[in-house]
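Asker: Build me a structure from this.
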Amino acid sequence: MDRRSFVAALSAAPFVRRLSHAMPINRPGLQLYTVRDAMSEDVSGTLATLADIGCIEVELAGTYGMTATSFRRLLDEFGLRAVSGHTDFAEVRGDWQRTLDDAAELGHEMIVIPWLPEEVRTPDGYRAVADDLNRAGEAARRMGFRFGYHNHEFEFDAMDGVIPMALLLDETEGSLVDWQMDIYWVVDGGHEPLEWLGHYSDRVTSVHIKDRSAKGAMVDVGDGVIDFEKILRAAEAHELRHSFIEHDNPADSLVTVRRSFDYLMQEFAR
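Answerer: Got it, this is the predicted structure:
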């Protein structure tokens, strides 16, 4: 099935979910949004704990009031590399050059837009967003960055026979805009990640690894039913460069990180 037929089929029928248990990856990173509570209380102590757990790569979701230079210095102190960073969509339509300059200072390889405001979530709004993403991606590429978009579940709600995630991917240039696939949210949106990887494997350069219970709750990696083995093997066979553990609302964020990291490393490391 080609992409055009795939997109048409998306609007016509629901996906069957195939969920089991998780898989091997070499060394996952961490999206620091997971530990935002701990970071807000003790940045240095939290980074030290992450290094002790075994984290090497992190993805930022802000610098906690510090300048890019100061935060980079702190990351270096603990042997952590901020290979990626999330930034607000407003920056794309604002002072994008400043965002790129900060990303360079922080040592990012890629910059990711993680969220869209509700007012742009219309078919025409998504098309305008795609144009903005192309322009931002072109500027990012000129400075040596990869640039991408991170999904939630709302991009999989059909509008006028169109799946917004497909629209964004089809209306953006593959050389300019990557897809950071959040596996949990694809599943939560009622779709099968493998189906999307089959048609957009060249766009998925990073993933968020977070698990889902049979009833839909977000849980620590290894406690849920998502079949990471099949999904990550498929992604790694193509363009996958980075993976990041994430949990949006953990009961104890550092415990969640340790449990999730240990699960992936001890049970499934190659």
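
Asker: only C-alpha atoms for contact and neighbour calcs from this point on.
Answerer: Fine.

Asker: show me where the stretch 51-200 of the chain has strands.
Answerer: 57-60, 81-86, 110-113, 146-150, 178-182 (DSSP state E, counting those that start in this stretch).

Asker: possible to save those strands as JSON lines with distance to Asp220?
Answerer: Converted to JSON lines, the strands of the stretch 51-200 of the chain look like this (distance: least, C-alpha to C-alpha, whole Å):
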{"stretch": "strand 57-60", "distance to Asp220": "18"}
{"stretch": "strand 81-86", "distance to Asp220": "21"}
{"stretch": "strand 110-113", "distance to Asp220": "23"}
{"stretch": "strand 146-150", "distance to Asp220": "20"}
{"stretch": "strand 178-182", "distance to Asp220": "15"}
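
Asker: Please generate a structure for the following sequence too, so the two can be compared:
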Amino acid sequence: MIRHLAIMGIVLITLTLMNICAQKAEKSIGIQLWSVRDDMKKDAAATIKQLGEMGYAFVEAAGYSDGQFYGMSPEKFNKLLSSNGLSFTASHCGHPLPDKEQWEATMQWWDKCIDAHARAGVKYIVQASMDKKGYGSLADLKRYCDYFNAVGEKCNAKGIRFGYHNHDKEFEEVDGMVRYDYMLQNTDPDKVMFQLDLYWIMKGGKEATAYFEQYPKRFELWHVKDEMELGQSGKMNFEPIFKKAALAGMKDIIVEVERYNYPPLESVERSLSFLMEAPYVK
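Answerer: Predicted structure coming up:
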């Protein structure tokens, strides 16, 4: 009887792992590690293991500092991910807009940053926000666009795509121009892609699909987000957005949960299940 139960337990574990692998093969969905930031601080290895077991395919980091990721070398962090069936696809990091005196030092910072990400095998580096200069005049925003073009050129040289992630302030007007439109019009598509946060564009009062129509192929990464867990607020209608994925130029989707009804790891698992079960997510 005990032997029979043990065999049944092994079978159930095997079937669970097979189901995870099947899900990953069917849908490649990433997780922004900011969603589980406290868990990453407590035990990064255990957290990564749980995310891999849930069925996530890759991660977007939010823990780069001084050449390391969550206190690990690029190689060590990549090994931790790969040993749990995860790829290191994207990373949030960045540096505020420098003035003329700080330009060279900032470019050196980027050289070190990009080198670390190249060693880790990252495909995308994404700056997650701007400082107050970016939300000031159009002249300052133009300086940010020129800065992003310069960083994007450096990333290209290492085989990495550079991009920018929005919040809701980008959809405010300054001098009669919506900031986000200005950024799209004043960055080089070959050097700068955009990671569209689907929740924040909604909060900013704009439609993602309208931007896909006006600026096709610019939105290579998406943050798929809701007020809390995906699909629970009733405010996000993801289906028409996903139907325009090809027009947008979407390459990868990334779950981000910033507020929770449940412990963070449970929240991101529920969010993954929502996307796995959604027929419009291919």
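
Asker: Got a TM-score for the two of them?
Answerer: Aligned and superposed, the two chains score 0.84 in TM-score terms (TM-score structural alignment, normalised by the length of the first structure); 240 aligned residues with a C-alpha RMSD of 1.7 Å.

Asker: one step back: reformat the strands of the stretch 51-200 of the first structure as CSV; add mean neighbour count and distance to Phe261 of the first structure.
Answerer: Formatted as CSV, the strands of the stretch 51-200 of the first structure follow (neighbours: other C-alpha atoms under 10 Å; distance: least, C-alpha to C-alpha, whole Å):
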stretch, mean neighbour count, distance to Phe261 of the first structure
strand 57-60, 24, 12
strand 81-86, 23, 16
strand 110-113, 24, 22
strand 146-150, 24, 21
strand 178-182, 24, 17
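
Asker: mind checking which of the ones you listed is nearest Ala8 of the first structure?
Answerer: strand 178-182 (20.0 Å; C-alpha to C-alpha).

Asker: If you count contacts, what does the closest one end up packed against?
Answerer: Judged by 3 or more C-alpha pairs under 8 Å, 6 or more residues apart in numbering; DSSP states H and E, the packing partners of strand 178-182 of the first structure are strand 146-150, strand 204-209.

Asker: what does that strand correspond to over in the second structure?
Answerer: Using TM-score structural alignment, strand 178-182 of the first structure lines up with residues 193-197 of the second structure.

Asker: average gap between the matching stretch and the first structure?
Answerer: In the superposition with the first structure, the aligned residues lie an average of 0.4 Å away from stretch 193-197 of the second structure, counting by mean C-alpha distance after the TM-score superposition for the first structure.

Asker: still on that earlier bit, pipe the helices and strands packed on strand 178-182 of the first structure into CSV and attach distance to Asp227 of the first structure per row.
Answerer: Output for these, formatted as CSV (distance: least, C-alpha to C-alpha, whole Å):
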stretch, distance to Asp227 of the first structure
strand 146-150, 20
strand 204-209, 11
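
Asker: Contact partners for the aligned partner of Ala139 of the first structure in the second structure?
Answerer: When the second structure is aligned by TM-score structural alignment, the residue opposite Ala139 of the first structure is Lys154. Taking C-alpha atoms under 8 Å, 6 or more residues apart in numbering, we find Lys154 of the second structure in contact with Asp111, Ile114.

Asker: show me where the first structure has helices.
Answerer: Ranges of helices in the first structure, per DSSP state H, are 3-12, 36-41, 43-53, 68-77, 89-92, 96-106, 123-142, 164-171, 183-188, 193-200, 228-236, 253-262, 268.

Asker: With distance to Asn151 of the first structure as new columns, can those be given to me in a markdown table?
Answerer: Below are the helices of the first structure laid out as a markdown table (distance: least, C-alpha to C-alpha, whole Å):
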| stretch | distance to Asn151 of the first structure |
| --- | --- |
| helix 3-12 | 16 |
| helix 36-41 | 20 |
| helix 43-53 | 25 |
| helix 68-77 | 26 |
| helix 89-92 | 13 |
| helix 96-106 | 20 |
| helix 123-142 | 13 |
| helix 164-171 | 8 |
| helix 183-188 | 7 |
| helix 193-200 | 12 |
| helix 228-236 | 16 |
| helix 253-262 | 21 |
| helix 268 | 26 |
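
Asker: For Phe244 of the first structure, which of the ones you listed is the nearest?
Answerer: Evaluated with C-alpha to C-alpha, the helices of the first structure place helix 253-262 nearest to Phe244 of the first structure, the distance being 9.9 Å.

Asker: which outside residues touch the closest one?
Answerer: Under C-alpha under 8 Å, 6+ apart, the answer for helix 253-262 of the first structure is 28, 30, 34-35, 37-38, 49-50, 53-54, 220-222, 245, 247, 250.

Asker: same thing with stretch 157-168 of the first structure?
Answerer: Contacts to stretch 157-168 of the first structure, defined as C-alpha under 8 Å, 6+ apart, come from residues 7-8, 10-11, 122-123, 126-127, 129-130, 151, 155-156, 189.

Asker: can you redo the residues you listed as TSV with distance to Phe78 of the first structure and neighbour count?
Answerer: Output for the contacts of stretch 157-168 of the first structure, formatted as TSV (distance: C-alpha to C-alpha, whole Å; neighbours: other C-alpha atoms under 10 Å):
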residue	distance to Phe78 of the first structure	neighbour count
Val7	45	20
Ala8	48	14
Leu10	45	17
Ser11	47	16
Thr122	43	13
Pro123	44	18
Tyr126	40	20
Arg127	42	19
Val129	37	21
Ala130	37	20
Asn151	30	22
Glu155	36	22
Phe156	39	22
Gly189	37	16
